[in-house]
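Trainee: sequence-free structure coming up:
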């Protein structure tokens, strides 16, 4: 890809810091470097340099690094100016770059150029943002594996296997007079089964990686004063929510993110559900109901001393049937009973647990159940890679086309349709790495990157 323009951006976080970096990418940056520093940059050599503005006034002194094309992050000439990390200094240095002929970069534009210049594929480009945004150690390691190409290699393996199979089917279309019937059917069916098994393995890893990236949204609901805020504080390990004996203390949602075995969980404490004339509390209750609709998992809290009261049943009935749930009986320390877990398989997966947020009894069991219901498999950790929602959709669509192809392969009399199903499966897989990707999708993906990356 050829770019006529040169882009520049501050590549370090906003605010004060010991070091700040301005990154420039474009063509023939030697002249731009000479205007800003008064020096011709040496490739891959850290030079102590002075940085000047357009009027020749000294801005700062720091390190200049020059990476000539194509051996750079973007595949173009890349110049990095490392100075003192004050906001005013960085702003002046960026302005000097613009005066020298660069323009301000758009969010993600450096990585977009790296993708367009074949320095990385689309899955790896997305992993750059995932490494930056990782909220847990395990998520960071998982994102780095994607950046190193583990996910892409798995996809390329599937695409190559599909390419080989398509060649066999296309040969049968081109030479229908050849007697390929028995051998052809066995070969195609067997290869399809192998490819589908490989795809299922990749899909399982991708779902785990998606969980590490997105986390699970867990909403705590129940009538007032059943211990929602106390449980949130116990799980978060801090006084995140105010706890009193007064019903209706929590009037708005309180969000805290935690991690369990490297899996991020976003806990949302909500206003107690009840009939009320309080205008502010009504707003909080409305937000509670909205949060339930979007939740990945709902914790329905009830006082273990009372069992399921009519008020509790009204809360239970308000939760949509498709939402996964755990029935949590709180304050079990007041019953003087050992906390227990009861598992059910009625109307979908849901469980009951008795615990005490005050003493912590049963809370570790709840953590284990949260991971289990999130779908986390700790035995897959070493081979995981980061994945996004669009990757899961593409893998699912490819799997659907492979399933249709397998049905057609049993008969072998609709070769054109079979060939089309294989082509569509391959196209969906290739969209993950960016071989077949619409421009509007690229714009959506890279617009979410930070500026300077």
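Mentor: Everything's here; your move. Remember, predicted model here, so these are calculated numbers, not experimental data.
Trainee: can we go C-alpha only for contacts and neighbour counts from here?
Mentor: Noted.
Trainee: show me where the stretch 301-450 of the chain has its strands.
Mentor: Counting by DSSP state E, counting those that start in this stretch, one finds strands in the stretch 301-450 of the chain at the ranges 325-330, 341-344, 350-354.
Trainee: deepest of those, which one?
Mentor: strand 325-330 (a mean of 24; mean count of other CA atoms under 10 Å).
Trainee: give me the helices and strands touching that one, please.
Mentor: Applying 3 or more CA pairs under 8 Å, 6 or more residues apart in numbering; DSSP states H and E, we find strand 325-330 packed against strand 297-303, strand 350-354.
Trainee: tell me the angle of the shortest one relative to strand 325-330?
Mentor: What that stands for is strand 350-354. 10 degrees (axes from the mean of the first three to the mean of the last three CA atoms, to 10 degrees).
Trainee: which secondary structure elements does strand 350-354 contact?
Mentor: Counting by 3+ CA pairs under 8 Å, 6+ apart, strand 350-354 packs on strand 325-330, strand 341-344.
Trainee: show residues contacting it.
Mentor: 304, 324-330, 332, 339-345, 362, 366 (CA atoms under 8 Å, 6 or more residues apart in numbering).
Trainee: picking that back up, distance to residue 3 for the helices and strands packed on strand 350-354 - can I get that in TSV?
Mentor: Listed next are the helices and strands packed on strand 350-354 as TSV, based on distance: least, CA to CA, whole Å:
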stretch	distance to residue 3
strand 325-330	52
strand 341-344	60
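Trainee: and of the ones you listed, who's closest to residue 315?
Mentor: Distance to residue 315, taken as CA to CA, is lowest for strand 325-330 among the helices and strands packed on strand 350-354, at 11.4 Å.
Trainee: the closest one relative to strand 297-303, how many degrees between them?
Mentor: Counting by the same axes, to 10 degrees, strand 325-330 lies at 30 degrees to strand 297-303.
Trainee: now strand 325-330: how far from the chain's centre is it?
Mentor: From the chain centre to the centre of strand 325-330 is a distance of 28 Å (CA atoms, centre = their mean, to the nearest Å).
Trainee: residue 125 and residue 149 touch, don't they?
Mentor: No - Residue 125 lies out of contact with residue 149 (CA atoms under 8 Å); the separation is 10.1 Å.
Trainee: ok, these two, which is more surrounded?
Mentor: In this view residue 125 and residue 149 are compared by other CA atoms under 10 Å, and residue 125 has more residues nearby, 23 against 18.
Trainee: so which strand or helix has residue 31?
Mentor: Assigned by DSSP states H and E, residue 31 belongs to helix 30-37.
Trainee: in stretch 66-84, what's buried?
Mentor: By 16 or more other CA atoms under 10 Å, the buried positions in stretch 66-84 come out as 66-69, 72-84.
Trainee: let's bring in a second model and compare:
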């Protein structure tokens, strides 16, 4: 494989559809497609102006027509990859798309690797790494909110914010370097006070940016919502009702759910990832115990917990164990089976937690489901894109944390009365960690792993 190869791939979903798109990018893209594309005018693609659409036919080596197509011609550098790009719009069947692609490969291109078009855009300076991640987030967006966040990042707003802080760091570093070279022009006390003020202000700004990471992650990945409870209290039934489909197996046998069942739910634009967990109880069954251990892990990682309690039964020690496991978490107590005689009511739960959020439901009738959805939504109604700039994933968050730690080290250096020479090192490190967010310096294996998440035609 060579990064200078001309690459090609089907960019639309494989299957039957009205239109299919085959994308070709590279120095030889126009030359290769010219060999199999015939226009009524008999002209060559190389003669045509950039960013134009042309009607014609794709033919094989025997000049037999494969398909009638529209071809979009985009010449470098005003393209996504900053290379010559040709996109062939053909009929969306599997056979015509694969035949066209095969003929492009025969004439000198190679099949693109996963994400290679976007990787070339990154390597050729068309987009930075945060924008690369935004491309994937747009593809995977499940709500308007997650799409808006991805679009903001694709437009480079995060990059511009990071660049602003890097420029401020450069100004501070330059001032330190001048004071080292020309110490006679600066009063040390005034210089240190000025540096401390600027660095602490920058640290505060970065902390504010870091504070967007939790919301950014939930917008991007969904609010992780664990549905927990004893066996046979209606956890899987609730999941199915919320989704309006039979996602989980439901029986009267306790311990039916042995593993975590994951599903996606959109409540008025807020994304929730529902996790139906194995019933938590004491058991000698090895397989069931594995499921219970996974349930407990879900509790630790969840943004929201729905504790399902059987209102037709009294609260027992197993219920209390669950309540204790979820202390200091976002919890909604869901009293199920309210179509039966009450043995546990809201007052019983309030004895344990006066601030409890409680919803009465019945998965059998069903009733109370809309109330539960509203309660879930209200807890996270503050999730919004508070500004145009959001930290949306763990990689960005870790880089920002490391930058703040470097600033903290610099502040300690100044406050301990050490020479300003030392702080320059800390500030350079802070600058580098900020640059990692946009991918200024990145290990090759991290880049390969990131682009490996993409589909072939992207």
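Mentor: Sure, I can see it. In this text, all values refer to a predicted model and were calculated from it rather than measured experimentally.
Trainee: got a TM-score for the pair?
Mentor: Put the two chains on top of each other and the TM-score (TM-score structural alignment, normalised by the length of the first structure) is 0.87; 442 aligned residues with a CA RMSD of 3.1 Å.
Trainee: hang on, the earlier thing: after the helix holding residue 31 of the first structure, which helix or strand is next?
Mentor: strand 47-52.
Trainee: so which bit of the second structure is the next helix or strand after that next one matched to?
Mentor: Counting by DSSP H and E, the next helix or strand C-terminal to strand 47-52 of the first structure is strand 58-67. Alignment of strand 58-67 of the first structure against the second structure: residues 65-74, by TM-score structural alignment.
Trainee: what of stretch 204-222 of the first structure?
Mentor: Aligning stretch 204-222 of the first structure against the second structure (TM-score structural alignment) gives residues 211-229.
Trainee: just the terminal-to-terminal distance for that stretch.
Mentor: Length of stretch 211-229 of the second structure, first residue to last, CA to CA, to the nearest Å: 32 Å.
Trainee: contacting residues for the residue of the second structure most remote from its centre?
Mentor: Relative to the centre of the second structure, the most outlying C-alpha is that of residue 184, 51.7 Å out, by CA atoms, centre = their mean. Listed by CA under 8 Å, 6+ apart, residue 184 of the second structure has no contact partners.
Trainee: how near is it to residue 196 of the second structure?
Mentor: From residue 184 of the second structure to residue 196 of the second structure the distance is 20 Å (CA to CA).
Trainee: any idea where the helices of the stretch 101-250 of the first structure begin and end?
Mentor: Counting by DSSP state H, counting those that start in this stretch, one finds helices in the stretch 101-250 of the first structure at the ranges 109-116, 122-133, 137-147, 150-174, 181-214, 228-236.
Trainee: who wins for proximity to residue 441 of the first structure among those helices?
Mentor: Comparing the helices of the stretch 101-250 of the first structure by CA to CA, helix 122-133 comes nearest, at 10.8 Å.
Trainee: that closest one vs helix 150-174, what angle?
Mentor: Relative orientation of helix 122-133 of the first structure versus helix 150-174 (the same axes, to 10 degrees): 160 degrees.
Trainee: what's the neighbour count on the corresponding residue of the second structure for residue 235 of the first structure?
Mentor: Aligning on TM-score structural alignment places residue 235 of the first structure opposite residue 242 in the second structure. Per other CA under 10 Å, the neighbour tally for residue 242 of the second structure reads 20.
Trainee: also residue 282 of the first structure?
Mentor: So residue 282 of the first structure, with other CA under 10 Å, has 19 neighbours.
Trainee: how far away is the counterpart of residue 397 of the first structure in the second structure from residue 212 of the second structure?
Mentor: Aligned by TM-score structural alignment, residue 397 of the first structure pairs with residue 402 of the second structure. To residue 212 of the second structure, residue 402 of the second structure is 16 Å away according to CA to CA.
Trainee: higher neighbour count, the two?
Mentor: Neighbour tally, residue 402 of the second structure and residue 212, criterion other CA under 10 Å: the higher count belongs to residue 212, 20 against 16.
Trainee: could you find the closest non-adjacent residue to residue 29 of the first structure?
Mentor: Of all residues not flanking residue 29 of the first structure in the chain, residue 77 sits nearest, at 6.3 Å (CA to CA, 6 or more residues apart in numbering).
Trainee: roughly how far apart are the aligned partner of residue 444 of the second structure in the first structure and residue 147 of the first structure?
Mentor: Using TM-score structural alignment, the equivalent of residue 444 of the second structure in the first structure is residue 439. Residue 439 of the first structure sits at a distance of 22 Å from residue 147 of the first structure (criterion: CA to CA).
Trainee: pretty sure residue 33 of the first structure contacts residue 40?
Mentor: Yes - counting by CA under 8 Å, residue 33 of the first structure does reach residue 40; the two are 6.5 Å apart.
Trainee: and those two? Which one has more around it.
Mentor: Using other CA under 10 Å as the criterion, residue 33 of the first structure and residue 40 rank with residue 33 on top: 23 against 14.
Trainee: which residues touch the more buried one?
Mentor: 39, 40, 41, 79.
Trainee: same deal with residue 292 of the first structure?
Mentor: Counting by CA under 8 Å, 6+ apart, residue 292 of the first structure touches 219, 298, 319.
Trainee: could you redo the last one with a cut-off of 10 Å?
Mentor: Each residue near residue 292 of the first structure by CA atoms under 10 Å, 6 or more residues apart in numbering is listed here: 217-221, 268, 270, 298-299, 318-320, 323.
Trainee: with residue 150 of the first structure instead?
Mentor: Contacts of residue 150 of the first structure (CA under 10 Å, 6+ apart): 123, 124, 142, 143, 144, 156, 383, 384, 385, 386.
Trainee: can you do 7 Å?
Mentor: The contact partners of residue 150 of the first structure, by CA atoms under 7 Å, 6 or more residues apart in numbering, come to residue 385.
Trainee: what residue of the second structure matches up with it?
Mentor: Using TM-score structural alignment, residue 150 of the first structure pairs with residue 157 in the second structure.
Trainee: what do you get for residue 264 of the first structure?
Mentor: Residue pairing (TM-score structural alignment): residue 264 of the first structure is matched to residue 271 of the second structure.
Trainee: how about its match, secondary structure?
Mentor: strand (DSSP: H, G, I helix; E, B strand; the rest coil).
Trainee: can you count the residues close to residue 17 of the first structure?
Mentor: Per other CA under 10 Å, the neighbour tally for residue 17 of the first structure reads 12.
Trainee: also the one 5 residues further on?
Mentor: The tally of other residues near residue 22 of the first structure (other CA under 10 Å) stands at 21.
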